[in-house]
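1. Sharing a model prediction with you, sequence too.
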Amino acid sequence: MLLTRSAKLNGELIRNLPSAMKAELIIFEDVIPDGIMASLYANDSFYKKERSEFLNYRDDVREKMYYARGRREELANNDPDYNPVSARGNIETDEMVQFVKDYPQFKQLIESIIFRDENLNTVKVVPIDEYLAEN
């Protein structure tokens, strides 16, 4: 049975992002995974405004973001096991996991990884610390 993965973000933290973390994420010079960035944009208008302003002056960072999105689409459309939507979800989850591996100061943004079957029934929920230890 093929399972799809998704990340459950820490909504409370995202809604009440500490100033230091917010400042670091505003001027972050690498790709922030779309799921995390979209949640930050939706919950914090100041972050959205300031990050957008930062990106207006950083073509190099924007280009990395566009490349990552294009690569994700290419991988999702060519996945032999999953339909493109499920594959995209797995890829986005993998990107978030890699992000917190590379930048552990942001690990608390993710609570857990949720595994679902083809009918979208939750099969298993793995806390992020446990998931990182296993992967």
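-> Ah, there it is.
2. all contacts plus neighbour counts: C-alpha atoms, from now on.
-> Will do.
3. now the helices for the chain?
-> With DSSP state H, the ranges of helices along the chain come out as 11-15, 19-26, 34-43, 45-56, 59-77, 84-102, 128-134.
4. Reformat these into CSV and put distance to residue 114 and mean neighbour count next to each item.
-> Shown next, in CSV, are the helices of the chain (distance: least, Cα to Cα, whole Å; neighbours: other Cα atoms under 10 Å):
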stretch, distance to residue 114, mean neighbour count
helix 11-15, 15, 14
helix 19-26, 25, 14
helix 34-43, 14, 17
helix 45-56, 27, 15
helix 59-77, 19, 15
helix 84-102, 10, 19
helix 128-134, 10, 13
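5. hold the first one in mind and look at this next one:
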Amino acid sequence: MPLIRFTKLNRELLRNLPSDMQAELIIFEDVIPDGIMASLYVNDPFYKKERSKFLEPRDDIREKMYRARGRREELSENDPVYDPVSARINIKTDEMVQFVKDYPQYKQLIESIIFRDENHNVVKVVPIDEYLKEH
């Protein structure tokens, strides 16, 4: 089976988000990938509260979030190579990589991409800058 790609987030940055980045991400007018959003929610109660208030009236953004989750589920269930869990992990990683490609100002939220085999052994770790150059 091919390798599974995991995203290693910059936990230190996510725990101590600069106030200007925090403010930008609270009123961010697009979908923030679930992995990044969940980490922000866990590490920053103020962010969680304010982002939730921002999203509450924003049916457009919430609808995009739900569509992305549905698409992720559909793709993972129909993946010809990976089991659904491994496929979902790869899809989430791809979503986060695409996010920092689209919004490079947030690239520092990701440290690296970790490749693991089916036994969860780390095969290689690729820094995000290097990964972005290759993909």
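-> Received, thanks. This is a predicted model, so every value here is computed, not measured.
6. so which of the helices of the first structure gets nearest residue 120 of the first structure?
-> Closest approach to residue 120 of the first structure among these is made by helix 84-102 (10.3 Å; Cα to Cα).
7. how close does residue 129 of the first structure sit to residue 101 of the first structure?
-> Distance, residue 129 of the first structure to residue 101 of the first structure, by Cα to Cα, to the nearest Å: 10 Å.
8. cool, residue 14 of the first structure as well?
-> Distance, residue 14 of the first structure to residue 101 of the first structure, using Cα to Cα: 19 Å.
9. just residue 57 of the first structure next, same as before
-> Remark: distance between residue 57 of the first structure and residue 101 of the first structure (Cα to Cα) = 27 Å.
10. Equivalent analysis for residue 82 of the first structure, please.
-> Using Cα to Cα, we find residue 82 of the first structure at a distance of 25 Å from residue 101 of the first structure.
11. Equivalent analysis for residue 118 of the first structure, please.
-> Separation of residue 118 of the first structure from residue 101 of the first structure (Cα to Cα): 28 Å.
12. what's the burial count for residue 79 of the first structure?
-> Per other Cα atoms under 10 Å, the neighbour tally for residue 79 of the first structure reads 13.
13. wait, doesn't it sit right on residue 87?
-> Yes: between residue 79 of the first structure and residue 87 there is a contact at 6.6 Å, judged by Cα atoms under 8 Å.
14. how near is residue 43 of the first structure to residue 49 of the first structure?
-> In this view, residue 43 of the first structure and residue 49 of the first structure are 12 Å apart by Cα to Cα.
15. swap that for residue 74 of the first structure, please
-> 30 Å.
16. Check residue 57 of the first structure too.
-> For residue 57 of the first structure, the distance to residue 49 of the first structure - Cα to Cα - is 13 Å.
17. try residue 35 of the first structure
-> Residue 35 of the first structure sits 17 Å away from residue 49 of the first structure, going by Cα to Cα.
18. which outside residues touch stretch 40-55 of the second structure?
-> The contact list for stretch 40-55 of the second structure, computed with Cα atoms under 8 Å, 6 or more residues apart in numbering, reads 14-15, 22, 25-27, 61-62.
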